[in-house]
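Asks: curious how this folds, go ahead:
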Amino acid sequence: MTEIAPALAPLLVTLPLLGAAIALIAGRHRRTQVVVSVVTLTVVCVIAAILLAVVDGGDQAIAVSVGGWPIPVGIVIYVDRLAALLVMVSSVVLLAVLLFSVGQGAADGDDDTPVTIFHPTYLILAAGIFTAFIAGDLFNLYVGFEILLVASYVLITLGGTESRIRTGVVYIVVSLVSSILFLAAIAMIYAALGTVNIVQISERMPELPQETQLVLHLLLLLAFSIKAAVFPLSFWLPDSYPTAPAPVTAVFAGLLTKVGVYAIIRTETEMFLDNDVNTLLLWVAMATMIVGVLGAVAQAELKRILSFTLVSHVGYMIFGLAIATPAAIGATIYYMVHHIVVQTTLFLAVGLVERRAGSTSILKVKGLMKAAPLIAVLYFIPAVNLGGLPPFSGFIGKYAIFDAAAEVGSPLMITLIVAGIVTSLLTLYALMRAWNLAFWREGEDSVETDARIEYLGDAPAAGIQTERRVIPRIMTASTAGMVALTVALTVFAGPLYDVCTRIGAALLEPVTLVQLEEQHQISTGGDDKSLDVDQGGTP
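Replies: Coordinates of the predicted model:
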């Protein structure tokens, strides 16, 4: 298996692109497009699992030089534990959401997700996500982001309604600003260091004056923070995501901000070890947690509640990263995996609520516990998980981050722990308030007469009402499968957390270019230029 692993790595990107081309050629042949999309994502998931087993078991990462160019001149595909884990989790989430959308399309036709456009664009989105995760240099990370941008703009405006076009324009403008900042940072880094290869950047960066390093550092952080929805650069997210079709909202919420978080992790652990801005990140993390969850408490529409909790929980990841210890980085990776799965699951469950009740406003929906007990369960389990109740994975991840912060023990760390606990409690309050109103409240109960929550009547989309629709079994089954996966994160927390711990330790020990050249055996002829490297850094 070790011998074929380098040949499998490029397939993580080429298979989705090939699948997108086939799906586009298939045109309006719905079944063909569905089969192509499902098979493509399933194969990518299997390949990612194989690569994770190889790099974790052999304690060596996989790098492949594309097109025969010498390292570090050419494009390098790099798969370490972190990249393989995130590709595997992302492909599972993408597959589950795809099955959900197949059921929705079969029931509703092409109103929300036009099949001819949806499947090719969805696979291109997947290719962009995977490209970002396995990029070995900044320019190809930028390419991954741009593939994401193009595909996500098409998906977020599917159906062509006024609200979707309006929020899509905001989304595209904000994303373009982020891309311009990122491209400017790449140009400045290349001008200063003569390379965009991440391992060369990490070697040459200490040669620059601290002031220059700080400018480059903050410019990259600014670009990635917009994509990750870090406060105060998260203003675009709560209005953009809720208007999209349910499957699109689910995959955006679960994955797109995590690509930004992933880029921040690579930046902080590999390129700027001698120029840390951890104190700044800690304050930003605290603001992101508190402001995001306060926004969630003030909402009356389920998608907006979840969008604000998404922002607040990005704060936990920035918090763990800013602690900058191996244990904290490992806990951050675990929490990142947890949040990808749980947040996606909650948006799928809300999609079921919308179809069953004809609304996602907690002021309008009522009595679902009796009317749809299965949906009640599918919402409740990931909700309490996201709220951090033990023994779920949300509690495990938060506790691990808090424990790493407590080991440092500074006053700012203690303050962040308190902020994290408050955020967790408020998250649980917002989600359980929605549970109480939408599922437990009976028909005769009136929200308007309850002084405790009458303020919600002025919240955005508080009076939203749509038509009730049939829920195909495949939509329920895919949501149930994701709920089972959230439970699996708890049941198998030990092995997964061990992998994340090894990732955290390796990320803080980046490989040097000399080690890279010594350890790589570059083949000649028409074969791929493939090699094994220590997992500490990215070539």
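Asks: every contact and neighbour count from this point should use C-alpha atoms.
Replies: OK.
Asks: please, where are all the helices along the stretch 201-350 of the chain?
Replies: 210-228, 237-240, 246-251, 257-266, 278-297, 302-323, 326-357 (DSSP state H, counting those that start in this stretch).
Asks: so which of those helices comes closest to residue 180?
Replies: Ranking these by distance to residue 180, with CA to CA as the measure, places helix 210-228 first at 8.1 Å.
Asks: one more, for comparison:
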Amino acid sequence: MTPSLALPLLVPLLAGTLSLVAWRWQALQRAIAVLGTLTLLACGLWLLASVWQDGIRVLQVGGWPAPFGISLVADLLSALMVVITGLIGLAVALYSLATTGKGHEAFGYFPLLHLLLAGVVGAFLTGDIFNLYVWFEVMLVASFALLTLGGEKAQMEGAIKYVTLNLLSSVIFLMAVGLLYGLVGSLNMAHVARRVATLDGGPIEALALMFLVAFGIKAAAFPLFFWLPASYHTPPVAVSALFAGLLTKVGVYALYRVFTLIFPLGSGQAQQILLWGAGLTMLTGVLGAMVQFDLRRILSFHIVSQIGYMLLGLALFTPLAVLAGIFYIVHHIIVKSNLFLIGGIVHRLHGSYRLEHLGGMYHRSPWMAVLFLVAALSLAGMPPLSGFFAKFLILRAGLEAGAFGVTAIAVLVGLLTLYSMLKIWAEVFWKALPEGSPRIAVLARGERWLMLLPVVGLAVCTLLIGLQAGPLYGIAEAAAQQLLAPERYIEAVLGEEMVP
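Replies: Next up is the predicted model:
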């Protein structure tokens, strides 16, 4: 028995609907949040196993054949991303039980959480370029609402910057979709890829650059990344962790999908822009993190920095590089979400994110210090954690491709990331708590376990990927092979009779 492609999409939509029905019963909303995200994770694992065994799976919605109807498509990359979405969704749902105030819940926190997850999953599974735009807008609406829950001044300022740049991206994206439809007469990505392959010249290059700019903004790539560090530190910490893990990765996923299927990278202008954009994204992100002294701002700038590594994997466009990029995406989603969750525990205990107000955590909570080191050293690429293998694969791919300049930048950024993480360790965990700092809080037993359980779970995932990298490496390798052989995707969606 094989799973329906609609299940991972229907689960968060149904959970969100049930949460709205249970608007007056917050305890029921909490139970739906945990059960819904757990079910999404199970559906993702089921889908990944099915795709691994049977190949690319396609669902023609409403029975309309492609390219006339809407297609849902799952290859190894999209199925893997659905699994990670379910994992992060479950971790955030558990964490939210201890950290989300009743005021936020009363204004629809859990329905918005499910709507956001539905938008993420829809973007990963859609086979239609216009529906990709639709799911991006679903994410934008849900994320904007989550950003503004509470209505604090800092939240509103961050939300305005966030929505302004993302609306600009959406406008460029929609214009590109309209021009693409006018050029090839189709919106089905497989059908578009088939027709674009017969065309050449300036219009195709211009369209590729428009998609590159639109998705680059959503991925927080250089130079239009400043909306991210201006907004991700303002919402409740569970929301920050969800955003840090998933939202920018949807933009990265869209780049991987479009620039392997519709506009395969070669030696053209888009590849060179993407290559040096990756290097500048890495460098500007880590330099921004180094001058910050607010924990969440530091972590936000590091999101930008790490996005550069993922873009580098695509820009090099070799089998090893694409493999490394996919491996890096999975590693970073887990690690970065966990760092934000740990930051939330620090804030709950000390009442501040400012490094000068923090200290003494190592003596007060040595296990928390260990959990932070697992995530922080993995982000910096230290062995034997998941980040070491992710960075090693990226650097090896860069050297094999002869991209020595941007590879040198990647090495430098790794060292600066290590410095930045050690700065947090020294300020938050190692030094003594400064006099006059906010009073140390005491967590209730249930609250403590609800916050620690997802942190420990994600740390275990980081360790397992580092110590047993083979399974993820195998999936990433097979996913890269599928991406670099787009005719498999086209044949699965359109059928053999429509493939030239």
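Asks: what's around residue 489 of structure 1, how many residues?
Replies: By the criterion of other CA atoms under 10 Å, residue 489 of structure 1 has 22 neighbours.
Asks: winner for burial among the helices of the stretch 201-350 of structure 1?
Replies: Neighbour counts (mean count of other CA atoms under 10 Å) averaged over each of these peak at helix 302-323, with a mean of 28.
Asks: what span of structure 2 lines up against that one?
Replies: Under TM-score structural alignment, helix 302-323 of structure 1 corresponds to residues 295-316 of structure 2.
Asks: likewise stretch 361-370 of structure 1?
Replies: Matched against structure 2 by TM-score structural alignment, stretch 361-370 of structure 1 falls on residues 354-363.
Asks: got it, and stretch 418-427 of structure 1?
Replies: Counting by TM-score structural alignment, stretch 418-427 of structure 1 sits on residues 408-417 of structure 2.
Asks: how far apart are the matching stretch and its match in structure 1?
Replies: Taken over the aligned residues, the distance from stretch 408-417 of structure 2 to structure 1 averages 0.6 Å (mean CA distance after the TM-score superposition for structure 1).
Asks: list the buried residues of that stretch.
Replies: Buried residues in stretch 408-417 of structure 2, counted by 16 or more other CA atoms under 10 Å: 409, 410, 413, 414, 416, 417.
Asks: which among those residues gets closest to residue 70 of structure 2?
Replies: Nearest to residue 70 of structure 2 among those: residue 410, at 39.8 Å, using CA to CA.
Asks: how about the closest one, what does it touch?
Replies: Shown in contact with residue 410 of structure 2 (CA atoms under 8 Å, 6 or more residues apart in numbering): 279, 282, 309, 395.
Asks: distance check, the most far-flung residue of structure 1 relative to its centre against residue 239 of structure 1.
Replies: Residue farthest from the centre of structure 1, counting by CA atoms, centre = their mean, is residue 444 at 40.3 Å. According to CA to CA, to the nearest Å, residue 444 of structure 1 stands 32 Å off from residue 239 of structure 1.
Asks: would you map the strands across structure 1?
Replies: For structure 1, the strands defined by DSSP state E cover 60-66, 75-79, 529-534.
Asks: can you give me the end-to-end span of the match of stretch 361-370 of structure 1?
Replies: 19 Å.
Asks: now that stretch: buried residues?
Replies: Those would be 354, 355, 357, 358, 359, 360, 361, 362, for stretch 354-363 of structure 2 by 16+ other CA under 10 Å.
Asks: and if you look at stretch 475-492 of structure 1?
Replies: Result for stretch 475-492 of structure 1 [16+ other CA under 10 Å]: buried residues 475, 476, 478, 479, 480, 482, 483, 485, 486, 487, 489, 490.
Asks: in helices only, show me those residues.
Replies: Secondary structure assignment by DSSP state H places 475, 476, 478, 479, 480, 482, 483, 485, 486, 487, 489, 490 of the buried residues of stretch 475-492 of structure 1 in helices.
Asks: what's the match for the second one in structure 2?
Replies: Which is residue 476 of structure 1. When structure 2 is aligned by TM-score structural alignment, residue 476 of structure 1 is paired with residue 452.
Asks: distance of that match relative to residue 391 of structure 2?
Replies: Separation of residue 452 of structure 2 from residue 391 of structure 2 (CA to CA) stands at 28 Å.
Asks: also residue 178 of structure 2?
Replies: According to CA to CA, residue 178 of structure 2 and residue 391 of structure 2 sit 38 Å apart.
Asks: just residue 175 of structure 2 next, same as before
Replies: Residue 175 of structure 2 is 36 Å from residue 391 of structure 2, where distance means CA to CA.
Asks: check residue 135 of structure 2 too.
Replies: From residue 135 of structure 2 to residue 391 of structure 2 the distance is 31 Å (CA to CA).
Asks: swap in residue 263 of structure 2?
Replies: Using CA to CA, residue 263 of structure 2 is found at 26 Å from residue 391 of structure 2.
Asks: one more: residue 218 of structure 2?
Replies: 23 Å.
Asks: again, but for residue 97 of structure 2
Replies: Separation of residue 97 of structure 2 from residue 391 of structure 2 (CA to CA) stands at 34 Å.
Asks: the more surrounded of those two?
Replies: Taking other CA under 10 Å, residue 97 of structure 2 and residue 391 do not tie; residue 391 has more neighbours (25 against 19).
Asks: the more buried one matches what in structure 1?
Replies: Applying TM-score structural alignment, one finds that residue 391 of structure 2 aligns to residue 398 in structure 1.
Asks: got the residue ranges for the helices in the stretch 1-150 of structure 2?
Replies: With DSSP H, counting those that start in this stretch as the criterion, the stretch 1-150 of structure 2 has helices at 7-21, 26-54, 76-99, 102-106, 109-125, 129-148.
Asks: how far off centre is the third one?
Replies: In this case it means helix 76-99 of structure 2. Mean C-alpha position of helix 76-99 of structure 2 versus that of the full chain (CA atoms, centre = their mean, to the nearest Å) differs by 10 Å.
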